[in-house]
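# My questions are about this predicted structure, shown below with the sequence.
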Amino acid sequence: MAKAKLASWNRAKGFGFLSLNGESKQLFVHISSFADKKLDPEKLVGLWFNYTLAKDKQGRPCAKQLRLVGSKPAFSTKPNGLAKRAGMTALAFFVLLLSLVLLQKLPLALLVFYVVMSVVTFVLYALDKSAAQAGRWRVQELKLHVFALIGGWPGAMLAQQTLRHKTQKQSFRWGYYCTVLLNIAALAYLLSPNGEPMLLDINQALSSLLP
């Protein structure tokens, strides 16, 4: 199976061309040749595809069985050591929060808030993964970082490794690490004597929002 970049697409006519050997040669591809029928080729121009070389009814070369390079199911059933480690780290963090709640160092509402934000952030990662594979509008990276910053970073960490998403782009990874450090620093401040008044205000605000 060969690999080439989708160079152009004509939505009205339902076909386009793959770029071979840079820009010197092009290979015809029809909409029916994509393995994933949910893809929108017009939004995938410039991306790489694996394909099988074939011939049309007139004997002309064309591409068949196109698949996005590196595309994987959103949820993988294969063993993933990093996913297990991420799960254990998230669990340890929530156990720590629960311990602080039992010791009356943190309000229960804050623990519930972390859980809710982690679930929401995980869902956002799953939606972004699905959108990336289907060529639909993506979830903004800034939104993923904001939800991680306000408490959803355990869910983000679990989503990255479980879904195998957002793990290659180094700039995004550094941004994520910053959200984790800032959130933990803010939590440490709330646990300090100076942060106690703010913690009380946050507890009141969350208690009014949560049932």
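Noted; the coordinates are in hand.
# hey, let's count contacts and neighbours off CA atoms from now on
Noted.
# Please give the element, helix or strand, for the most centrally placed residue in the chain.
Among the residues of the chain, Tyr125 comes closest to the average C-alpha position under CA atoms, centre = their mean, at 3.6 Å. In the assignment (DSSP states H and E), Tyr125 maps to helix 108-134.
# and the next element down the chain from that helix?
helix 141-147.
# burial of the closest residue to Gly14 other than its chain neighbours, as a residue count?
Nearest residue to Gly14, sequence neighbours excluded (CA to CA, 6 or more residues apart in numbering): Ile31, at 5.3 Å. Using other CA atoms under 10 Å, Ile31 is surrounded by 19 other residues.
# Pretty sure Ile31 sits against Phe15.
Yes. When contacts are counted by CA atoms under 8 Å, Ile31 is listed as touching Phe15 (5.5 Å).
# now the helix or strand harbouring Ala205: how far from the chain's centre is it?
Following DSSP H and E, one finds Ala205 within helix 196-209. Centroid separation between helix 196-209 and its chain, computed with CA atoms, centre = their mean, to the nearest Å, is 31 Å.
# So which bits of it are buried?
By neighbour count with 16 or more other CA atoms under 10 Å, helix 196-209 contains the buried residues Leu199, Ile202, Asn203, Leu206.
# Compile these into TSV and extend it with columns for distance to Tyr177.
Shown next, in TSV, are those (distance: CA to CA, whole Å):
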residue	distance to Tyr177
Leu199	24
Ile202	24
Asn203	26
Leu206	26
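# Got another one to weigh against that:
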Amino acid sequence: MAAPRETATLIQWDDAKGCGFLRGDSEPSRLFVRLHDFELLTERPRQGERFSFEPGVDGQGRRRALRVRRPRAPISVRPRNSAGTAGLLLIPGFAAVYLVCHLLWGLPPALWGGYMALSLASFIVYAGDKRAARLGQWRVKESTLHGLALAGGWPGALLAQSVLRHKSSKAVFRRRFWLTVWGNCFAFALIFTPLRSLLWAALGFGPI
């Protein structure tokens, strides 16, 4: 039979070593805890945070914390992100527009490969950042994620946000992300379609 769970406060934590100390509520002595002793950890432990644990002992007979968990939050049904699902329709929509542009104006063969490669890179980076968040490790800068999207990796980023549920609920990040999407689409139209010539003529500069 498992030992009764106790509660404690994290009083010290070292990210570099991946370990720290808890102070139990039932007695003042410190309990050693390692990163791998935590269960269902989605972000790094923070000093002052409350946890529950099962008491145990190490090889030298000293008390330590095992199967450490954050307090269980009330179960709630997470609403489906309909905006994110609808946003995925932009990927086949862009592919259709790309095909039409290619048939009309003969786009460079390497351009589609560039979009595919950057999208794959974006998905991999998102997956790595989600894993880092879960393990409490160093995170990818948001500017890097936005840079990949602006360069042409936004389809992969959009897919990662929906499939991995990562960066899909942070409003500020989402606003900036959509700016990179529309920025890339505008740059695509400006460089690879007659839009540039039309804008140039509308400004009264004559044909390019």
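Yep, that arrived. If you're wondering where the values come from, they're calculated on a predicted model, not measured in any experiment.
# TM between them?
Aligned and superposed, the two chains score 0.64 in TM-score terms (TM-score structural alignment, normalised by the length of structure 2); 177 aligned residues with a CA RMSD of 4.1 Å.
# Which parts of structure 1 are strands?
For structure 1, applying DSSP state E gives strands covering 2-10, 15-20, 25-30, 48-55, 61-68.
# Tell me the spacing between the residue nearest to Gly14 of structure 1 and Gly16 of structure 1.
8 Å (CA to CA, to the nearest Å).
# just Ala2 of structure 1 next, same as before
Distance from Ala2 of structure 1 to Gly16 of structure 1, by CA to CA: 17 Å.
# Likewise for Ala4 of structure 1?
In terms of CA to CA, Ala4 of structure 1 sits 13 Å off from Gly16 of structure 1.
# what's the answer for Pro197 of structure 1, then?
62 Å.
# Val180 of structure 1 now?
The gap separating Val180 of structure 1 from Gly16 of structure 1 is 43 Å, by CA to CA.
# Also Phe34 of structure 1?
11 Å.
# go on, Leu68 of structure 1?
From Leu68 of structure 1 over to Gly16 of structure 1 (counting by CA to CA), the distance is 15 Å.
# quick one: Trp48 of structure 1 and Gly70 of structure 1, what's the gap?
For Trp48 of structure 1, the distance to Gly70 of structure 1 (CA to CA) stands at 9 Å.
# quick one, which of these two is more surrounded?
Trp48 (19 against 9).
# Make sure that one is actually in contact with Ala7.
No. Applying CA under 8 Å as the test, Trp48 of structure 1 and Ala7 come out as separate, 9.4 Å apart.
# Contact partners for the residue lying closest to Pro154 of structure 1 once chain neighbours are set aside?
Among residues not flanking Pro154 of structure 1 along the chain, Ala90 sits closest, at 5.1 Å (CA to CA, 6+ apart). Counting by CA atoms under 8 Å, 6 or more residues apart in numbering, Ala90 of structure 1 touches Pro154, Gly155, Met157, Leu158.
# Just give me which of those are shared by structure 2.
Retained in structure 2 by both residues aligned by TM-score structural alignment, their matches' CA atoms under 8 Å are the following of these: Pro154.
# which one among the contacts of Ala90 of structure 1 gets closest to Lys169 of structure 1?
Met157 (14.3 Å; CA to CA).
# contacting residues around the closest one?
Ala86, Ala90.
# For it, give its distance to Tyr51 of structure 1.
33 Å.
# Repeat that for Phe17 of structure 1.
For Phe17 of structure 1, the distance to Tyr51 of structure 1 - CA to CA - is 12 Å.
# ditto for Asn183 of structure 1
In terms of CA to CA, Asn183 of structure 1 sits 44 Å off from Tyr51 of structure 1.
# So for these two, which sits in the more crowded spot?
Under the criterion of other CA under 10 Å, the comparison of Asn183 of structure 1 against Tyr51 puts Tyr51 first, with 23 against 18.
# The more buried one contacts Leu6, doesn't it?
No. If you go by CA under 8 Å, Tyr51 of structure 1 and Leu6 don't touch, sitting 10.8 Å apart.
# sorry, back to before: closest one to Val139 of structure 1 among the strands of structure 1?
Judging the strands of structure 1 by CA to CA, what sits closest to Val139 of structure 1 is strand 61-68, at 19.2 Å.
# Tell me the gap between the closest one and the middle of its chain.
26 Å.
# elements contacting that strand?
Counting contacts by 3 or more CA pairs under 8 Å, 6 or more residues apart in numbering; DSSP states H and E, strand 61-68 of structure 1 packs against strand 25-30, strand 48-55.
# what angle separates the longest one from strand 2-10?
The reference is to strand 48-55 of structure 1. Put simply, strand 48-55 of structure 1 runs at 90 degrees to strand 2-10, going by axes from the mean of the first three to the mean of the last three CA atoms, to 10 degrees.
# which residues are contacting strand 48-55 of structure 1?
Strand 48-55 of structure 1 is contacted from outside by 1-6, 61-69, using CA under 8 Å, 6+ apart.
# I'd like to know which of those residues are buried.
For the contacts of strand 48-55 of structure 1, buried by 16+ other CA under 10 Å: Lys3, Ala4, Lys5, Leu6, Cys62, Ala63, Lys64, Gln65, Leu66, Arg67, Leu68.
# Show the contacting residues for the last one.
The neighbours of Leu68 of structure 1, taking CA under 8 Å, 6+ apart as the test, are Leu47, Trp48, Phe49, Asn50, Gln133.
# If burial is judged by neighbour count, which of those residues pass?
Trp48, Phe49, Asn50, Gln133.
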